[in-house]
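Asker: need coordinates for the below:
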Amino acid sequence: MATLYLVGTPIGNLADITYRAVQTLQSVDLIACEDTRVTQKLCQHYEIHTPLKSYHDHNKEKETAHLIELLQQGNDIALVSDAGLPLISDPGYELVVAAREAQLRVETVPGPNAGLTALMASGLPSFTYTFLGFLPRKDKEKVEVLKQRMYEDSTLIIYESPYRVKDSLQAIARVDDERQVALGRELTKRFEQIETGTPKTLLQMIERDDIRLKGEFVILIQGAAPEADNAWFEDLTIHEHVDYYCEQGQKPKAAIKQVAKDRQMKTGEVYDIYHEV
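Answerer: I've put the predicted structure just below:
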């Protein structure tokens, strides 16, 4: 049976690729990639002569069906992103879903990940973390997401472009200007930089050019301290608390369960109060 391989590629330093990844890319019939120019550099470096096919957000609807057809014909295909792991804030989700629905074999070939690479060296808690990908571009929506997520006891991992890093730091400061935040850039490259401090401190470093706005960024936000967990909802009734989560898109059952967790109550107790049983 043909196989769809999900192959991790270097996030900066070309040496950060596994033997298995190189062998896989050399042996498959086709490599589906975001940008053929980027993947071609990797292929040239490792003498990989496999044909490349563009697969990105703008053509994935059309190309997903074509790639599934090729797999059904017996062709092995590797899916890669420009850097790191495919599907993780990169194209590929629709292709994997379609391959599984068609009962095709899907195999992973792990590799580097920018978020976890930055987390390791940030000095922020790494036992529990939540990956958010990219924040919304609009300021109001960005702050709303941060308000909801920054009250969780979990380090948040966010990807950001150099053009919006300052805006995102300012949004974080509006929610909690004392929270510890880390910025990672140029990861695994010669000028790798990971700085940790308050949003204000990091913004000052950017203004002084101590942190250059160059390359893709990882933003890490320390989770809320346990004593601060209840601060945001302490003035809400249980009805209002449940309704808040429903307005965020959760179904009532999930919202009730989350409220019970927030308030350290039994789910049944919250259910009875909310439904006035």
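
Asker: contacts and neighbour counts: CA atoms only from here.
Answerer: Noted.

Asker: shouldn't residue 271 be in contact with residue 255?
Answerer: No - with contact defined as CA atoms under 8 Å, residue 271 does not reach residue 255; the gap is 9.9 Å.

Asker: sequence B follows; please return its structure for comparison with A:
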Amino acid sequence: METSNVPSFPPNAVIREVGLRDGLQSIQRILPTERKIEWIAGAYAAGQREIEVGSFVPARLLPQLADTAELVTYAKTLPGLRVSVLVPNLKGAGRAIETGADLMLVPLSASRAHSLANLRKTPDEVVAEVARIRAARDAAGSKTLIEGGIGTAFGCTIQGRVEQPEVLRCLQALLDAGADRVSIADTVGYAGPAAVRELFEKARDIAGERFWCGHFHDTRGLALANVYAALETGVARFDATLAGIGGCPHAPGASGNASSEDLAFMLAGMGLETGIDIAALLALRAMVARWLEGETLHGTLWLAGLPTTHAATATTDA
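Answerer: As a prediction, the model looks like this:
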């Protein structure tokens, strides 16, 4: 009896908007807080229910994100919205706990060279910091989830090759240190679908449903293909940025995240429910593009527009 080669996909997928952090940190312009609040409100109105609103890093390092606490406070007023922030250390985690963020992402680079350049810590020192963050979180009685995000998982512009066993070792170490969730990122856009499928399958074998999210850069045009490969492994949550903005200051050439609007369109075409009104998301993109006039934006759906055959997607509060 022949078996079908048609892949099965999860019925639902989540696009976590990270443009307010990963996108804005990559440009010199400081977007006013009121504009960021409009962005959050617009994304929420378009049906997005997970938004990374900023990062608790020193304002002298990233003045673009100095208003993160205010953004968390606003975002927490929106019913059903999961509000996340990036925290590089225990001090940042303390602020995430104080503001009541739903999730804090602790970045770890599988590339030792990138880890030292980006965080001034080795991967194992980051793991130790996660253990301290977990202890502090539990002592405070906080419900803020801890996500260990493994970057440069497919290679690094500084170090070059990153071995798969090292990525999986870091993933297991993060779980052992107390991370509630783990995620994997192609920080520099080196990955292809075959590599994603292989690594994500092995990560799922280790972490199961605690393997939470995939983060792909479109530096070489493969972000959506990599999402497809990840979906084949059962992973159904993906970071993306409106207009594909973003990059990494310590990863030269790592331009452009997966575009939120392009990703939403692809998922809708595959029959996966996202709760996103794509037309509303495109309207928000146009508004943000005006605010960021002169900056390099990415994505393709905004150029061609939605096809006349595209059915409108109703937003939900799920």
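
Asker: let me see the TM-score of these two.
Answerer: Once superposed, the chains reach a TM-score of 0.30 (TM-score structural alignment, normalised by the length of the first structure), with 139 aligned residues with a CA RMSD of 6.0 Å.

Asker: ranges for the helices of the stretch 51-200 of the second structure?
Answerer: Secondary structure of the stretch 51-200 of the second structure, counting by DSSP state H, counting those that start in this stretch: helices at 68-75, 90-99, 112-119, 123-140, 164-177, 193-207.

Asker: what packs against the fifth one?
Answerer: Right, the one you point to is helix 164-177 of the second structure. For helix 164-177 of the second structure, the packing partners by 3 or more CA pairs under 8 Å, 6 or more residues apart in numbering; DSSP states H and E come out as helix 123-140, strand 145-151, strand 181-186, helix 193-207.

Asker: out of those, which gets nearest to residue 34 of the second structure?
Answerer: Proximity to residue 34 of the second structure (CA to CA) singles out strand 145-151 among these, at 27.1 Å.

Asker: and the angle from the closest one to helix 123-140?
Answerer: Per axes from the mean of the first three to the mean of the last three CA atoms, to 10 degrees, the angle that strand 145-151 of the second structure makes with helix 123-140 is 170 degrees.

Asker: okay, angle between strand 145-151 of the second structure and strand 181-186 too, please.
Answerer: 20 degrees.

Asker: packing partners for strand 145-151 of the second structure?
Answerer: Checking 3+ CA pairs under 8 Å, 6+ apart, strand 145-151 of the second structure ends up next to strand 103-109, helix 164-177, strand 181-186.

Asker: make it 6 Å
Answerer: In terms of contacts (3 or more CA pairs under 6 Å, 6 or more residues apart in numbering; DSSP states H and E), strand 145-151 of the second structure is packed against strand 103-109, strand 181-186.

Asker: circling back: turn the helices and strands packed on helix 164-177 of the second structure into a markdown table, including mean neighbour count.
Answerer: Listed next are these as a markdown table, based on neighbours: other CA atoms under 10 Å:
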| stretch | mean neighbour count |
| --- | --- |
| helix 123-140 | 19 |
| strand 145-151 | 26 |
| strand 181-186 | 26 |
| helix 193-207 | 18 |
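
Asker: could the ones you listed go into a markdown table alongside distance to residue 237 of the second structure?
Answerer: Output for these, formatted as a markdown table (distance: least, CA to CA, whole Å):
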| stretch | distance to residue 237 of the second structure |
| --- | --- |
| helix 123-140 | 22 |
| strand 145-151 | 13 |
| strand 181-186 | 10 |
| helix 193-207 | 13 |
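
Asker: I'd like to know which elements whichever strand or helix holds residue 67 of the first structure is packed against.
Answerer: According to DSSP states H and E, residue 67 of the first structure maps onto helix 60-72. Applying 3+ CA pairs under 6 Å, 6+ apart, we find helix 60-72 of the first structure packed against no helix or strand.
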